[in-house]
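Student: Need coordinates for the following:
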Amino acid sequence: MQRRVLCFDAHHDTVLSKAPGNGISLGAMHFPILASLVLATILSSTAAPAADTAVDLALVLAVDTSGSVDGGEYALQMDGIAAAFRSPDVIAAALSGPHGKIAINLMTWGDPDEKKYDTGWHVIASKQDAEDFAKLANTDLPREGGGTGIGIAMSYGIALLRHAAFKASRQVIDVSGDGHESWELREPHFKLPQAQALRAAAGVLVNGLAIVNDEPNLEEYYRNNVIGGPGSFVISVANYGEYAEGIHRKLLREILPPLSMLEIPLSATPSATE
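Tutor: Model prediction:
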C-alpha cells in the first residue's frame, strides 16, 4: 500500500507538511498572520503536479482515530469503507458522471499535534479500481490517538485536494468522528473556525458523519460547526456497528451529483455492471 504521512511537529510548530522539510513554521504567530500564511500556502502552492486527469469528484475520507476510538471501532470504520466500495451501487455511482471516474484519498486523523496518514490518491474508473481501493482500506493506516483535532484534519484535507494531480469537477472532504473538537493546549490554536475560513476560500465542500454513541448531540454539533459549502450535509449513526450502513448511504449522496442534496433510499440507486 502506498502510505504517506502529513507531518505536524508539535515541538517545532510545523503544520501542513507534505514531506520532510516542506512545512510551515508557525512559531508564536497570532491567528491573522497564521491564517494568512496557511491560506497562501494551500491556495497558491505550485507543488501540485499537472492536472492531466479529469475526474467528476475528488473525495477525501477523513477517519477519526483519536483516543476515543478503540481498535475494534477503528476496524469497523475501515471495514465499512471497504464494503461500500465493493457494493454495486457505489461502484455504479462512481462511474456514472461525465468523466466516468472519481478520485479517493483515505486519511486518518486524531490529536491536532500528531501526524496524519493517507493512502494517496486513487482513481476509480472500473470495478477493479474500486476493489483495489477496498483492499487498501482493509490494510489499515497507522493511528495516532490523542485529542480530537477536527480543524487541523480539515486543513490537511484541503492540502491533499490542493496537491492532487488531476482536475476535479467537485472537491469534497468527508469527516467522520465520535466527538466534539477538543481543547488544544498549544498556541496558536488552529480549530474549526479557522478551518472553515480555509474551506470557504478553497471552494471545498465538507460533509459529516457523526457517530453519536458517546455524544447524543453530535449531529447538531457537526451541522453547526463541521460541515460547510453549498449542499453540504451531515448524517448520524447510533454507534460504530452502524457505521458501514452510514458511510454507504453517505457515499451515494456525495458521489451522485444530481442527488447530492437529497436523502437517497438505498433501494433507489443504480446497479453496477460486471
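Student: use CA for all of it now, contacts and neighbours both
Tutor: Noted.
Student: Quick check: Tyr174 vs Asp214, distance?
Tutor: Not quite, residue 174 is Asp, not Tyr. 20 Å (C-alpha to C-alpha, to the nearest Å).
Student: Repeat that for Tyr156.
Tutor: 26 Å.
Student: neighbour-wise, which of Asp174 and Asp214 wins?
Tutor: Using other C-alpha atoms under 10 Å as the criterion, Asp174 and Asp214 rank with Asp174 on top: 25 against 12.
Student: hmm, who's touching the helix or strand encompassing the more buried one?
Tutor: Taking DSSP states H and E as the criterion, Asp174 maps to strand 171-177. Residues from elsewhere that reach strand 171-177 (C-alpha atoms under 8 Å, 6 or more residues apart in numbering): 57-64, 154, 157-158, 161, 203-211, 254.
Student: next structured bit after it?
Tutor: Next along the chain after strand 171-177, taking DSSP H and E as the criterion, comes helix 192-202.
Student: to compare against the first, here's another:
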Amino acid sequence: MPPIFRLLLVGLTVIAAGHAAAQVSRGDAPVDMALIVSVDVSGSVDQNRFALQMGGIAKALSDPEVIAAMLSGPRASIMFAMVDWSEQAEAAIPWTRIASREDVLALAARVRRTPRPEGEFTCVAHMMRFVSDLILPTLPVRAQRVVMDVSGDGVDNCDGDDATARMRDALTATGMTINGLPINAGDPAEPLGGGSFRAPGRPFQPRTFEPKMLEPWYRKYVIGGPDAFLLPAHGYGDFDRAIKEKFALEISALPAVLAQFAQLHEAGRP
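Tutor: From the prediction side, this is the model:
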C-alpha cells in the first residue's frame, strides 16, 4: 500500500473511533458530503468501456477503505448521485443517502445494473449546466461539502474551452469542489487529435480546435474549488484503481492527505 494511503487509513481509523456512537436518523438529517459522480458516455465509450466504468465505480464503493470514509464523518452519512453525459445528460442515479454498509452495497449493485445511454459528443459544459440546473437544486438535505467527480477521455467538442470554464466557475462559486479523472485512452504524452465543433442540434461549424493534452485540459478547464485535484487513469483498464483512490481521497478530505497527494501529483504532472 502506498504511504499516502497508509496515512489515509490511519486517519479514517481515528475518526471512526471518535464517531462510533454517532448514528444519525434518515429522512432530512444533514450529511457530511454530497458526491456527484459524472461519467462520460460519448461515442468513444463503447459498451465494454462503459461496463469498465460502472464496474469500477461499484467496486470502489464496496471497498472497505471507501466505506470507512463514507461512514466516519460526524454525521456518519453522505448523499450520492450519478450523472451520465454526452450531448445530453441524465441522472442515472438520483440523490441517494448512504448511512450504512448495507446502503453502500445496495448502491453498488444499482450502479452495476445501469444501462448505457446513447451518445456521440463530449459535451462537458452541457453536463455542468445540467448539474447546476437539475442536480444541485434537488439535493434534499444540507451537506457540509459538495463534490463532483468528472471522468472522461476527451475535451469538450460541443461548446469549447471558454464555455466549460464559465460553467466550472459558476459551479465552484456555489462552494462546490470539482475533481477530475481524465482517462488516458491513448498515450498521455501525445496530443488529442484535431476536429471540428458541431454542437448537437446545430449546423456544422467548420472551425477546428487545436490539438490538446487531456490532463492539462482537465486541470485548466474542469477542476476547481476547495482542495480540487486531478487523478488520471492510465487507460480504461486502470479505471478501477483510479476511481478507488479518488473516492478514498475526496470522501475522507483529510487535509494532510490531500496536501501530500497534491504535492506528489504536482511533482509528476505533465
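Student: sorry, back to before: give me the stretch of the second structure that the strand holding Asp174 of the first structure matches.
Tutor: Aligned using TM-score structural alignment, strand 171-177 of the first structure spans residues 146-152 in the second structure.
Student: do stretch 54-68 of the first structure as well
Tutor: Using TM-score structural alignment, stretch 54-68 of the first structure lines up with residues 30-44 of the second structure.
Student: May I see the buried residues of that stretch?
Tutor: By 16 or more other C-alpha atoms under 10 Å, the buried positions in stretch 30-44 of the second structure come out as 30-42, 44.
Student: Tell me where the stretch 151-270 of the second structure has strands.
Tutor: Applying DSSP state E, counting those that start in this stretch to the stretch 151-270 of the second structure gives strands spanning 177-182, 195-196, 208-209.
Student: quick one: the second one aligns where in the first structure?
Tutor: Aligning strand 195-196 of the second structure against the first structure (TM-score structural alignment) gives no matching residues.
Student: now swap in the last one and tell me
Tutor: Using TM-score structural alignment, strand 208-209 of the second structure corresponds to no residues of the first structure.
Student: Which secondary structure elements does that strand sit against?
Tutor: strand 195-196 (3 or more C-alpha pairs under 8 Å, 6 or more residues apart in numbering; DSSP states H and E).
Student: Same check on the longest one?
Tutor: Helices and strands in packing contact with strand 177-182 of the second structure are listed as strand 143-152, helix 214-221; criterion 3+ C-alpha pairs under 8 Å, 6+ apart.
Student: okay, the angle between the last one and strand 143-152?
Tutor: Going by axes from the mean of the first three to the mean of the last three C-alpha atoms, to 10 degrees, helix 214-221 of the second structure is angled at 140 degrees with respect to strand 143-152.
Student: quick revisit: ok, average deviation of the match of strand 171-177 of the first structure from the first structure?
Tutor: Here the mean offset of stretch 146-152 of the second structure against the first structure after fitting is 0.4 Å, by mean C-alpha distance after the TM-score superposition for the first structure.
Student: So what's the gap between that stretch and the chain middle?
Tutor: 2 Å (C-alpha atoms, centre = their mean, to the nearest Å).
Student: No more questions from me, cheers.
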